[in-house]
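>>> heads up, no residue letters with this:
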């Protein structure tokens, strides 16, 4: 081979290597936040239960500026374009039961308790730190975004779909000590049409955690948008803050209603609490257990007692109307004062995980 030919080959090889490095570097620069996010995933429990820290901007402002979403399918379209870079994804929110309550510890720390009841649900606590919002942690049912026993985010490729996590929260707490949880009401879905920007059940939680420090701010925020519930059903939210304030926000005939507690504590399950519509739905037995215990203790519970109360209203595996098997998937005690979350997965109350918002 002539020197000239060798020189040409050398130039070609160097050019190819340089191009490959440039492409890899460019790809990393374009997706470095996503890569960093996926590498942050940590498996805490074999149920399973994961932690993930989302790095970068997930486009909430952009979501609202383009009109929000009036359905899960519209939300999926935005998530696919903005977070998944075109990779397909489904967000399916089925009917779900749940229980929530507020209490105060003997040390005057405000608690928010939450049971999430559904069919088998691998879970992930997603930590977000938006540049223009509050840091928060929120619980995501990975089953809503395509995971299950046959697919879990245990390797880089399978974990990609978890990038949709910020738009699928079901309960959570932010750095200001504001907690929120959503609970199903088995009645006609909410579809407000007053020409305001549209939001869905989970995006409402995302917005509350990112931008609200108090219950008053959260209620004001929700009043500025048209709510569209998921799963062809209706939901209500219980919201509590670090000042000890609590409220249940309901939607009746597409009008937002507020249910404020008559005492220093409050509870909710899966029926309406608005006067005139009381007892519509189910979960009255769990509600009675919650309120009887809270009444007896005058709303004062230690964190351990709060978790024990969640255990008392947990649901053992049972068959639902659609034939699926439902049970309590996770229990969380949020301490709005200390900004911590204690999590029990799959009703294993002997083993809990404490997550600190600030570490």
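Everything's here; your move. What you are looking at is a predicted structure, and each value in this text was computed from that prediction instead of being measured.
>>> CA only for contacts and neighbour counts going forward, please
Fine.
>>> Residue 151 against residue 160, yeah?
No - Residue 151 is beyond contact range of residue 160, at 11.7 Å (criterion: Cα atoms under 8 Å).
>>> Those two - which one has more neighbours?
residue 160 (17 against 13; other Cα atoms under 10 Å).
>>> what about the helices in the stretch 51-200 of the chain?
Secondary structure of the stretch 51-200 of the chain, counting by DSSP state H, counting those that start in this stretch: helices at 60-65, 72-82, 156-159.
>>> Compare these and give me the one nearest residue 48.
Among these, helix 156-159 comes nearest to residue 48, with 13.7 Å by Cα to Cα.
>>> Tell me which residues of the closest one come out buried.
Applying a neighbour-count criterion of 16 or more other Cα atoms under 10 Å, one finds residue 159 buried in helix 156-159.
>>> got a list of contacts for that helix?
With Cα atoms under 8 Å, 6 or more residues apart in numbering as the test, helix 156-159 has contacts from 38, 39, 151, 152, 153.
>>> Report the buried members of the residues you listed.
For the contacts of helix 156-159, buried by 16+ other Cα under 10 Å: 38, 152, 153.
>>> any chance of these in TSV, with distance to residue 46 too?
Converted to TSV, the buried ones among the contacts of helix 156-159 look like this (distance: Cα to Cα, whole Å):
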residue	distance to residue 46
38	19
152	11
153	12
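>>> ok, so of these, who is nearest residue 107?
residue 38 (38.2 Å).
>>> Next one: that closest one relative to residue 133, how far apart?
Remark: distance between residue 38 and residue 133 (Cα to Cα, to the nearest Å) = 22 Å.
>>> State which strand of the protein is the longest.
Ranked by number of residues, the top strand in the chain under DSSP state E is strand 325-335.
>>> Which positions in that one come out as buried?
Across strand 325-335, burial judged by 16+ other Cα under 10 Å covers 326, 327, 328, 329, 330, 331, 332, 333, 334, 335.
>>> Give the other helices and strands that the helix or strand that it is followed by contacts.
Remark: after strand 325-335, the chain's next helix or strand is strand 340-345, criterion DSSP states H and E. Packing partners of strand 340-345 (3 or more Cα pairs under 8 Å, 6 or more residues apart in numbering; DSSP states H and E): strand 325-335, strand 353-356.
>>> show me what contacts the most centrally placed residue in the chain?
A centroid search over the chain (Cα atoms, centre = their mean) returns residue 169, at 1.5 Å, as the residue closest to the centre. Neighbour list for residue 169: 138, 139, 140, 141, 202, 203, 205, 206 [criterion: Cα under 8 Å, 6+ apart].
>>> alright, now check it against this:
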């Protein structure tokens, strides 16, 4: 197997809020054409910045849980990749900045729910849609910023690698696709599984968390996302997993989760003084929801209020309403993707780089057989967003 002795650099995200004086107006609303995607075990390029792939088989989650997990990403990635045949000598994670928004809304027929999410990043990143079909777990669709991941083929000490990432970025190489598929399983930032459970992870201010209760497994931010998508059928099961885990924030970055399922249940999970706090909510951005820490509960750029107002205006949203709401809180060039997870039909619709006229659709179980010879469609689907129910510009 190639690329056996690589040092992996996982460039993770620091979630920060970009302050806007007012919500961004939607200036152009035309019908969205949607291209169907189907994943294979190959890394298929949709554009030069967007890829789609799938994994089938033993993704390592059961083994990770059997050993009790890890309290840091370096040991966790080394363990996972070693099981898959790679001798990884060193792993570290670096930071860059972003802001995010997510919300959960009933659909227009009242028989299901949508989960909308914006991922905002400091530059035009490489994006991966990952479809996972584990041997012993729920299938899922998730999204990854693969700019988190780079490698150098030298055995530098960790401190030197961190310095190189900042002072000599020309030495940092893109990770081969063969390994991107594997590493990306453990760094999703949002996703939906076959039971309709949907997740978004967003940054919040304050001190990082590092739980160490005796007798509990250890999960980092990324591995927690993967375990929840693989093992939780609903919000209650997700909370049970987190309650029985010591969670460790990657890079000492504080985050919170929005977790919702195919029912009306939707919660945020936050960590305050190493204590897990659960609050019922339909919306998160980048400030705390919990009553216990109101001093950080400031909607600085109005994204939360904008989403809240749209949900009041459209208590049962169409997919168009969800799209337009995500557009209303986009962060201009920073918004890398907007995704709408359909928790009833188990599918995702993506819009990249605030181009809401062109979307990409992928269904979790588009092919009922075990045949993996499926490819990215070159044809545009007949699914077209009809803007007859789009919001008037005056509403933004």
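Happy to help now that I have it. None of these values were measured; they are calculated from a predicted model.
>>> And the TM-score between them?
The TM-score (TM-score structural alignment, normalised by the length of the first structure) is 0.79; 307 aligned residues with a Cα RMSD of 2.4 Å.
>>> Widest-spaced pair of the contacts of helix 156-159 of the first structure?
Farthest pair in those (Cα to Cα) is 39 and 151. Separation: 17.6 Å.
>>> before we move on, back to that, residue 17 of the first structure is nearest to which of the helices of the stretch 51-200 of the first structure?
helix 156-159 (25.2 Å).
>>> does the corresponding residue of the first structure for residue 327 of the second structure count as helix, strand or coil?
For residue 327 of the second structure, the aligned residue in the first structure is residue 311 (criterion: TM-score structural alignment). Under DSSP: H, G, I helix; E, B strand; the rest coil, the three-state class of residue 311 of the first structure is helix.
>>> Count the neighbours of residue 311 of the first structure for me.
Neighbour tally, residue 311 of the first structure, other Cα under 10 Å: 17.
>>> again, but for residue 256 of the first structure
17.
>>> again with residue 49 of the second structure
Per other Cα under 10 Å, the neighbour tally for residue 49 of the second structure reads 13.
>>> mind listing what the residue lying closest to it once chain neighbours are set aside touches?
With Cα to Cα, 6 or more residues apart in numbering as the criterion, residue 49 of the second structure has its nearest non-adjacent residue at 4.7 Å, and that residue is residue 126. Taking Cα under 8 Å, 6+ apart, we find residue 126 of the second structure in contact with 49, 50, 145, 146, 147.
>>> Determine which two of those residues are furthest apart.
Taking Cα to Cα, no two of the contacts of residue 126 of the second structure sit farther apart than 50 and 147, at 11.5 Å.
>>> Could you tell me which residues touch both of the two?
126, 127.
>>> Which one of the two is surrounded by more residues?
residue 147 (20 against 17).
>>> mind checking how far the more buried one is from residue 343 of the second structure?
28 Å.
>>> just residue 364 of the second structure next, same as before
11 Å.
>>> now residue 305 of the second structure
Residue 305 of the second structure is 24 Å from residue 343 of the second structure, by Cα to Cα.
>>> out of these two, which sits in the busier spot?
residue 343 (26 against 15).
>>> dump the residue contacts of that one.
Contacts of residue 343 of the second structure by Cα under 8 Å, 6+ apart are 112, 113, 114, 115, 192, 195, 196, 197, 198, 261, 262.
>>> same question, residue 43 of the first structure
Here residue 43 of the first structure is in contact with 49, 50, 51 (Cα under 8 Å, 6+ apart).
>>> Not counting residues beside it along the chain, what's closest to the first one?
On the basis of Cα to Cα, 6+ apart, the spatially nearest residue to residue 49 of the first structure that is not a chain neighbour turns out to be residue 123, at 4.9 Å.
>>> That neighbour pairs with which position in the second structure?
In the second structure, residue 123 of the first structure lands on residue 127 (TM-score structural alignment).
>>> Might one say that that match is in contact with residue 148?
No - checked against Cα under 8 Å, the pair residue 127 of the second structure and residue 148 is beyond contact range at 10.1 Å.
>>> so how far is residue 273 of the second structure from the alignment partner in the second structure of residue 335 of the first structure?
With TM-score structural alignment as the criterion, the equivalent of residue 335 of the first structure in the second structure is residue 342. In this structure, residue 342 of the second structure and residue 273 of the second structure are 35 Å apart, going by Cα to Cα.
>>> could you list every residue that touches residue 41 of the first structure?
Residue 41 of the first structure neighbours (Cα under 8 Å, 6+ apart): 50, 51, 52, 53.
>>> Now the two most distant members of those.
50 and 53 (10.3 Å).
>>> These two: which is more packed in?
residue 50 (21 against 18).
>>> number of nearby residues for residue 74 of the first structure?
With other Cα under 10 Å as criterion, residue 74 of the first structure counts 14.
>>> for residue 94 of the second structure, same thing?
If we define neighbours as other Cα under 10 Å, then residue 94 of the second structure has 18 of them.
>>> shouldn't it be in contact with residue 9?
Yes - taking contacts as Cα under 8 Å, residue 94 of the second structure lies within contact range of residue 9: 7.3 Å.
>>> list residues touching both of those two?
Common neighbours of residue 94 of the second structure and residue 9 (criterion: Cα under 8 Å, 6+ apart): residue 148.
>>> circling back to that earlier point, check contacts around the closest residue to the match of residue 335 of the first structure other than its chain neighbours.
With sequence-adjacent residues excluded and distances taken as Cα to Cα, 6+ apart, residue 342 of the second structure is closest to residue 114, at 4.9 Å. Going by Cα under 8 Å, 6+ apart, residue 114 of the second structure touches 104, 105, 106, 107, 319, 322, 340, 341, 342, 343, 344.
>>> Of the residues you listed, which is the nearest to residue 122 of the second structure?
Once Cα to Cα is applied, the member of the contacts of residue 114 of the second structure that ends up nearest residue 122 of the second structure is residue 340, at 21.6 Å.
>>> give me every residue that touches the closest one.
With Cα under 8 Å, 6+ apart, residue 340 of the second structure has these contacts: 114, 115, 116, 117, 319, 322, 323, 348, 349, 350.
>>> between those residues, which has the most around it?
Counting by other Cα under 10 Å, top hit in the contacts of residue 340 of the second structure: residue 115 with 33 neighbours.
>>> Residue in the first structure paired with that residue?
Match for residue 115 of the second structure (TM-score structural alignment): residue 112.
>>> what's the distance between the residue lying closest to that match once chain neighbours are set aside and residue 117 of the first structure?
Spatial nearest neighbour of residue 112 of the first structure, excluding adjacent residues (Cα to Cα, 6+ apart): residue 102 at 4.6 Å. Distance of residue 102 of the first structure to residue 117 of the first structure, computed by Cα to Cα: 18 Å.
>>> Then residue 132 of the first structure?
Computed as Cα to Cα, the residue 132 of the first structure to residue 117 of the first structure distance reads 33 Å.
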